[in-house]
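Undergrad: What shape does this take:
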Amino acid sequence: MNIAIVKYNAGNTRSVLCALNRLGYEGVVTDDRTTLEKADRIIFPGVGEASTAMAYLREKGLDQVLVNLRQPFLGICLGMQLMCANSEENATKALGIFDAPVLKFRLDPEYKVPHMGWNTLSCKADELFSGLPHTNWCYFVHSYYVPVCSSTIASTEYGGQAFTAILHKDNFYGCQFHPEKSAESGERILRNFLEVL
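TA: All right, here's what the predicted structure looks like:
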């Protein structure tokens, strides 16, 4: 299986590669259009800042390439946020795959931002969750969130604020948490992405 990890100067590619290796797969980090189009699976990870990341994608013409891919596609953290319509982070216009905004957490001072740590998911029925237990603990690190919307298939809550944990539309999935750092639950979600979808 050819697995392409989108290169766009956002961090976290190494931990994704390591997670793939634990599952018995290899991945290639690339910003090459042809490699992306021919891949069997696309992973769009990211730790960084929205406007800088989008500037790189536009410079490379990847903003047009990614939205037209038809193989299973998984965005992670910033990758998921860039799949949305826009982000409050530096007023960034994003890819628009999901018709949803990305908003900054505005919580009571007792709740620290970024939201960092383990949280449970409330999931709808979806092949991505095949074989998962009812309660799934996943690891989050983020200051911005996507409100629960029509594309939300898993949600969670922090500081009284419910928000999207996973988005799904057609071949596109997005995880706000880091499946590559989420122990057994994250490993199962990655395996399902690779083997079930």
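Undergrad: CA atoms for contacts and neighbours, from now on please.
TA: Noted.
Undergrad: so what's the most centrally placed residue in the chain up against?
TA: If you average the C-alpha coordinates of the chain and look for the closest C-alpha using C-alpha atoms, centre = their mean, you land on Ile76, 2.1 Å from that point. Contacts of Ile76 were listed using C-alpha atoms under 8 Å, 6 or more residues apart in numbering, and they are 43-46, 174-179.
Undergrad: What's the separation between Ser15 and Phe163?
TA: Using C-alpha to C-alpha, to the nearest Å, we find Ser15 at a distance of 25 Å from Phe163.
Undergrad: more crowded one of these two?
TA: When Ser15 is set against Phe163 and neighbours are counted by other C-alpha atoms under 10 Å, the residue ahead is Phe163, at 19 against 14.
Undergrad: biggest strand in this structure, by residue count?
TA: Secondary structure of the chain per DSSP state E: the longest strand is strand 161-169.
Undergrad: C-terminal to that one, what's the next element?
TA: Remark: after strand 161-169, the chain's next helix or strand is strand 172-175, criterion DSSP states H and E.
Undergrad: Mind giving me the packing neighbours of that next one?
TA: Using 3 or more C-alpha pairs under 8 Å, 6 or more residues apart in numbering; DSSP states H and E as the contact definition, the elements that strand 172-175 packs against are strand 73-76, helix 78-82, strand 161-169.
Undergrad: gap between the second one and the chain center?
TA: By that I understand helix 78-82. Between the centre of helix 78-82 and the centre of its host chain there is 6 Å, according to C-alpha atoms, centre = their mean, to the nearest Å.
Undergrad: One more sequence to fold, the one below, so I can look at both together:
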Amino acid sequence: MKVVIIDTGCSNILSIKWAFKRIGYNTYVSCDPDIVLSADKLILPGIGTVKTVMKHLNKKKLINLIKSYKKPVLGICLGMQILGSNSEENEGIKTLGIINEPVLLMNYQNLILPHTGWNKIKFLSNNDLFKNIQDNSYFYFMHSYAMPLSTNTIGQFYHGKTFTAVMQKDNFFGVQFHPERSSKAGLQLLKNFLEI
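TA: As a prediction, this is how the structure comes out:
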């Protein structure tokens, strides 16, 4: 299996690569369209800004390629956020539009932002992504923006109110948290994704 982590210009790519190595999978890190297109599974990582990532993907001519990709894709944190329609970050940026949901600043009830640390996830489906992971398991978060709940939400978390923690639309999956920093549950989720 060829697993490609798209080089989005973000800072958590090596930690994701090492997480896959821990569960027995080698990965490629690339922004070359031919290599991306040849992947069996794609990972969209993200720690940084929406503006930087979208500018990088556009420069590398990857936007339409990702949108038309038919095999499983996993967006992590910012990588999930860019699957939405737009982001409030930097006064509003159009993103990939895989799902028709915005990403909004979590300014509900004067929350402390960024939302950093461990939080539990409530599963809303029996999705294969959750195989061998207990409901209400804890995962590690680090973000200030989030997607509201929608028909694509398959897992949710609470931070002042409920937000989307995990989403799926067709072959596109997204997690707001960092599985590569989420101990055994996070590694199991990555393994589950590769087995979909």
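Undergrad: Work out the TM-score between the chains.
TA: For these two chains in superposition, a TM-score of 0.96 is obtained (TM-score structural alignment, normalised by the length of structure 2); 194 aligned residues with a C-alpha RMSD of 0.9 Å.
Undergrad: related to what we said a few turns ago, which of the helices and strands packed on strand 172-175 of structure 1 is buried the deepest?
TA: Using mean count of other C-alpha atoms under 10 Å, the stretch among those with the greatest mean number of neighbours is helix 78-82 (a mean of 27).
Undergrad: Give me the contacts around the next helix-or-strand element following it.
TA: Counting by DSSP H and E, the next helix or strand C-terminal to helix 78-82 of structure 1 is strand 86-87. When contacts are taken as C-alpha under 8 Å, 6+ apart, the neighbours of strand 86-87 of structure 1 outside the stretch itself are 50, 81, 92-96, 100-103.
Undergrad: Tell me the most packed of these, by neighbour count.
TA: The most neighbours of any of the contacts of strand 86-87 of structure 1, using other C-alpha under 10 Å, belong to Gln81, which has 29 neighbours.
Undergrad: Any figure for the gap between that one and Asn68 of structure 1?
TA: Taking C-alpha to C-alpha as the criterion, Gln81 of structure 1 is separated from Asn68 of structure 1 by 17 Å.
Undergrad: ok, now Leu194 of structure 1?
TA: Leu194 of structure 1 sits at a distance of 20 Å from Asn68 of structure 1 (criterion: C-alpha to C-alpha).
Undergrad: likewise Asn119 of structure 1?
TA: Summarising the geometry, the distance separating Asn119 of structure 1 from Asn68 of structure 1, computed by C-alpha to C-alpha, is 32 Å.
Undergrad: biggest helix in structure 2 by residues?
TA: helix 183-194 (DSSP state H).
Undergrad: So which bits of that helix are buried?
TA: For helix 183-194 of structure 2, the buried set under the neighbour-count rule, 16 or more other C-alpha atoms under 10 Å, comprises 185-194.
Undergrad: Please apply the same query to stretch 170-187 of structure 1.
TA: Of the residues in stretch 170-187 of structure 1, those buried (16+ other C-alpha under 10 Å) are 172-182, 184-187.
Undergrad: same check, this time on stretch 146-156 of structure 1
TA: Across stretch 146-156 of structure 1, burial judged by 16+ other C-alpha under 10 Å covers 146-148, 151-156.
Undergrad: of all those, which comes closest to Asp126 of structure 1?
TA: Closest approach to Asp126 of structure 1 among the buried residues of stretch 146-156 of structure 1 (C-alpha to C-alpha): Ile153, at 7.5 Å.
Undergrad: ok, how many other residues are close to Cys138 of structure 1?
TA: Residues lying near Cys138 of structure 1 (other C-alpha under 10 Å) number 23.
Undergrad: Out of the helices and strands packed on strand 172-175 of structure 1, which gets nearest to Ala39 of structure 1?
TA: Scanning those with C-alpha to C-alpha as the criterion, the closest one proves to be strand 73-76, at 10.1 Å.
Undergrad: after superposition, how close is that closest one to structure 2?
TA: Following the fit onto structure 2, the mean deviation recorded for strand 73-76 of structure 1 is 0.3 Å by mean C-alpha distance after the TM-score superposition for structure 1.
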